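Peer 1: Here is a sequence together with a model predicted from it:
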Amino acid sequence: MNTQKVVFLNKKLGTRMAGLLRIPTDFNLSRNYPAIVVTGPMLSIKEQAQSVYAERLTEAGYVTLVFDGTTTGESEGQPRGLELPDMKEDDIESAVDYLESLPYVDKDRIGGLGICGSGSYMSVAGVKDARLKAITAIVPAISDISKSPMMGFFKPEEEVIAAKKAYEEGKGDLQYLNFMPRNFDEGAAYYYTSRGNRRGYSSLVVSWSQLELQLELVKYNVPEIMKDMTKPYLVVTAENAWSKPASEEVFNAVPEGDKTMVVIPEAGHFDMYDLDPYVAEAFTSILPFFKRTLGTVE
């Protein structure tokens, strides 16, 4: 395959975004290709889990795009390390904008695949953006944030509000939360080893991001949004994933129709980022799903 560094614009935020565009080996400019936007876990960068999935999809004939989210990795945006659902939606929409601009991409055959936190973000994008024709969510982890292990990373709300106010008034430095401390054994086994340790990755998120994340049930209620999902939808979770309850809640909120949930036996949440046989087993469902919903190269 051909992997190209690309830059595209988040029009709503005015930020330039860094991406990796992958094109199949037998690329023919005269043909029309289906394309898939692939997004990764919270705070992740384009070289991590999302590229594992993008490479396999491109090997199967799809044009794929991964990118660093606004304020993350090589993309623009300040302050660095914000994790805001609305911003993530804008990023996904901007990625679709970019794919639509490519003359060899079939605008009617663009899909999305999201992993972990962006499994939920991508699911919501599938409801809101008519241009996305089919969605796959891998261990989607955001439903009711109050029940998530991430709550253990949060600081007292009044402390975070005070820190945000002080920073905005120029009276204090940025404060961060560590979303992947080394004592979180399962996550550390990915992020702090050769599996997922990549230059440019940081586990630090601006502390007031939690104010938005804690409002999920009010402002960004994923199950409530998913009640309006009408597109083909595939959820792949893992038998031993800490995120499995959230994945099931998001999936069950989708009306009956073209929806499928697959549970990978013996796998844990982070196993689904990059480890075989678990990822390979997931692709026995992912590829038939996208072949049926987006087709193949024409």
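Peer 2: Perfect, I can see it now. All of these numbers come straight from a predicted model, not from anything done at the bench. Residues are numbered from 1 along each chain as shown.
Peer 1: use CA for all of it now, contacts and neighbours both
Peer 2: OK.
Peer 1: What are the boundaries of the strands in this protein?
Peer 2: Using DSSP state E, the strands of the chain run over 2-10, 15-23, 33-39, 63-67, 105-115, 132-138, 176-178, 204-206, 233-238, 259-264.
Peer 1: elements contacting the fourth one?
Peer 2: Counting contacts by 3 or more Cα pairs under 8 Å, 6 or more residues apart in numbering; DSSP states H and E, strand 63-67 is packed against strand 15-23, strand 33-39, helix 49-59.
Peer 1: Who are the contact partners of the residue positioned nearest the centre of the chain?
Peer 2: Geometric centre of the chain, nearest residue: Ser118, 2.7 Å, by Cα atoms, centre = their mean. Applying Cα atoms under 8 Å, 6 or more residues apart in numbering to Ser118 gives the contacts 39-42, 88, 137, 140.
Peer 1: By neighbours, which of those residues wins?
Peer 2: Per-residue neighbour counts (other Cα atoms under 10 Å) across the contacts of Ser118 peak at Thr39, which has 35 neighbours.
Peer 1: Quick check: that residue vs Val250, distance?
Peer 2: Distance, Thr39 to Val250, using Cα to Cα, to the nearest Å: 18 Å.
Peer 1: just Lys107 next, same as before
Peer 2: 27 Å.
Peer 1: can you check Pro223 too?
Peer 2: In this view, Pro223 and Val250 are 5 Å apart by Cα to Cα.
Peer 1: Give the residues shared as contacts by those two.
Peer 2: Joint contacts of Pro223 and Val250 (Cα under 8 Å, 6+ apart) are Ser143.
Peer 1: For Phe289, which residues are in contact?
Peer 2: Listed by Cα under 8 Å, 6+ apart, the contact partners of Phe289 are Leu234.
Peer 1: how close does it get to Met1?
Peer 2: Separation of Phe289 from Met1 (Cα to Cα) stands at 22 Å.
Peer 1: what do you get for Ser194?
Peer 2: 23 Å.
Peer 1: again with Ile142
Peer 2: Separation of Ile142 from Met1 (Cα to Cα) stands at 33 Å.
Peer 1: So between those two, which is more surrounded?
Peer 2: Ranked by neighbour count (other Cα under 10 Å), Ile142 and Met1 place Ile142 first, with 28 against 14.
Peer 1: and the comparison structure, right after this:
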Amino acid sequence: MKKNTLKATLLAAMMSLSIGTSLAADYKQNPFTLAYDGAITENVKGKVNIHPVSYKLNGIDISANVYTPANYDPAKKYPAIVVAHPNGGVKEQVAGLYAQKLAEQGYITITADAAYQGASGGTPRSVDKPANRIEDIHGMADFITQYPGVDVARLGLLGICGGGGYSLAAAETDKRFKSIATLSMFNSGLVRRNGLQNSQLDTLQQRLQQASDARAQEAAGGKILYSGDANLTDEQIAKLPFELYRQGYEYYWKTHAHPNSTFKYTTSSLLDLIRFDATDHIDLINKPLLMIAGSKADTLYMTKDAFAKATGTKKKELFIIDGATHIETYWVPKYVDSAMSKLTPFYSQNL
């Protein structure tokens, strides 16, 4: 009887924890539609606050969130950090989580939806061109360096997943960033070109032809074609060949879903993506660089490759989170804490 009672109690506790976690990551339960555990639900004086903002970037309306630290005083000077979101992600997901975590450490942070994506403007929707994503990062820097209280001499950059690859590219030439960090860096051009872990080398020319045809169709006023869009069943998800995609569907479609987040992108974007590589001029980065990735991540090879090629900086560190997959660095508390344990001293020493 005691064993059964104990089991029932433990089961109830686990269910309660599961439900609590689910609700905490449910955008519908958050007034700012934030989809991560521990998200701000209201602005309280003396605490970390969130400020939805918008600004123009090359004529496009950009939707962003600025996080200010506890006891923020616009008359004082604070270091600031730009946070670039993953491919398919939006500012309310993992980018918001790390932006909030960093604000808790005393930084003013900004994370914005990429142009043509999320709540930002731009048509056609879901254009995913590297030049745009890099410009988004420059644009966040433009905005936040004019924000009250920001010390322009202490600006950092954090890029997550695809945002990590684009952050490397942006930091190659934008010397406003005094330190650069990436988390689970994803080299979008490399993967769109060769497939994850070189799994699509034999279809490259075929995919280029499809992208070319899609662009021609757009130019003629025809239907916009999309790639990467899928509504898979649990059974189909389980059969996907890489953990990144299996856990990615779980994260983006279920546990941390947001209506503005989508995997799809215009097929014509592949013309630009396939000729892009985040490491092409990485030797131009001459500022402190921290690259973080999970030891079990399908994408770890991309971080290691970029790190080895980053020969222009005299101060760089590769930190591997033991046991973590790519997606688990987005939300699993112990892995997020592990990443923060490196990001906190890194920015403290280099901003």
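Peer 2: Structure's in. What do you need? Predicted model only: the values in this text are computed from it and were never measured.
Peer 1: quick one: which of the helices and strands packed on strand 63-67 of structure 1 is nearest Met272 of structure 1?
Peer 2: Smallest distance to Met272 of structure 1 across those (Cα to Cα): 8.7 Å, for helix 49-59.
Peer 1: That closest one corresponds to what range in structure 2?
Peer 2: Aligned by TM-score structural alignment, helix 49-59 of structure 1 falls on residues 94-104 of structure 2.
Peer 1: Need the counterpart of Gly77 of structure 1 in structure 2.
Peer 2: In structure 2, Gly77 of structure 1 lands on Gly122 (TM-score structural alignment).
Peer 1: so what's its match up against?
Peer 2: Contacts of Gly122 of structure 2 (Cα under 8 Å, 6+ apart): 60-61, 115-116.
Peer 1: isn't Asp90 of structure 1 right up against Asn10?
Peer 2: Yes. Here Asp90 of structure 1 lies in contact with Asn10, judged by Cα atoms under 8 Å, at a distance of 6.9 Å.
Peer 1: who's more crowded, the two?
Peer 2: Comparing Asp90 of structure 1 with Asn10 by other Cα under 10 Å, the one with more neighbours is Asn10, at 21 against 18.
Peer 1: Identify the residue nearest the equivalent of Asp185 of structure 1 over in structure 2 in space, chain neighbours excluded?
Peer 2: Counting by TM-score structural alignment, Asp185 of structure 1 corresponds to Arg246 in structure 2. Once flanking residues are discounted, Arg246 of structure 2 sits nearest to Ile237: 5.5 Å by Cα to Cα, 6 or more residues apart in numbering.
Peer 1: residue in structure 1 matching Leu158 of structure 2?
Peer 2: Applying TM-score structural alignment, one finds that Leu158 of structure 2 aligns to Leu113 in structure 1.
Peer 1: what about that match, distance to Ala18 of structure 1?
Peer 2: 18 Å.
Peer 1: between those two, who's got more neighbours?
Peer 2: Higher neighbour count among Leu113 of structure 1 and Ala18: Leu113, with 27 against 23, using other Cα under 10 Å.
Peer 1: got the contact list for the more buried one?
Peer 2: Residues in contact with Leu113 of structure 1, defined by Cα under 8 Å, 6+ apart, are 36-39, 119, 122, 135-138.
Peer 1: I'd like to know which of those residues is nearest to Ile264 of structure 1.
Peer 2: Closest approach between the contacts of Leu113 of structure 1 and Ile264 of structure 1, by Cα to Cα: Ile138, at 10.6 Å.
Peer 1: I'd say the match of Asp185 of structure 1 and Ala238 touch.
Peer 2: Yes. Counting by Cα under 8 Å, Ala238 is a contact partner of Arg246 of structure 2 at 6.3 Å.
Peer 1: Can you say which of the helices and strands packed on strand 63-67 of structure 1 is packed in most?
Peer 2: A comparison of those by mean neighbour count, using mean count of other Cα atoms under 10 Å, puts strand 33-39 on top with a mean of 29.
Peer 1: I'd like to know how far the residue opposite Pro259 of structure 2 in structure 1 once aligned sits from Gln175 of structure 1.
Peer 2: Under the alignment (TM-score structural alignment), Pro259 of structure 2 maps onto Arg199 of structure 1. Plainly put, Arg199 of structure 1 is 22 Å away from Gln175 of structure 1 if you go by Cα to Cα.
Peer 1: mind checking how far the closest residue in space to Val206 of structure 1 that isn't next to it in sequence is from Ala163 of structure 1?
Peer 2: Excluding its sequence neighbours, the residue lying closest to Val206 of structure 1 (Cα to Cα, 6+ apart) is Tyr176, at 4.5 Å. Using Cα to Cα, Tyr176 of structure 1 is found at 10 Å from Ala163 of structure 1.
Peer 1: where do the contact lists of the two overlap?
Peer 2: Shared contacts of Tyr176 of structure 1 and Ala163 (Cα under 8 Å, 6+ apart): none.
Peer 1: for the longest helix anywhere in structure 2, which positions count as buried?
Peer 2: Longest helix in structure 2, counting residues (DSSP state H): helix 2-24. Buried residues in helix 2-24 of structure 2, defined by neighbour count with 16 or more other Cα atoms under 10 Å: 22-24.
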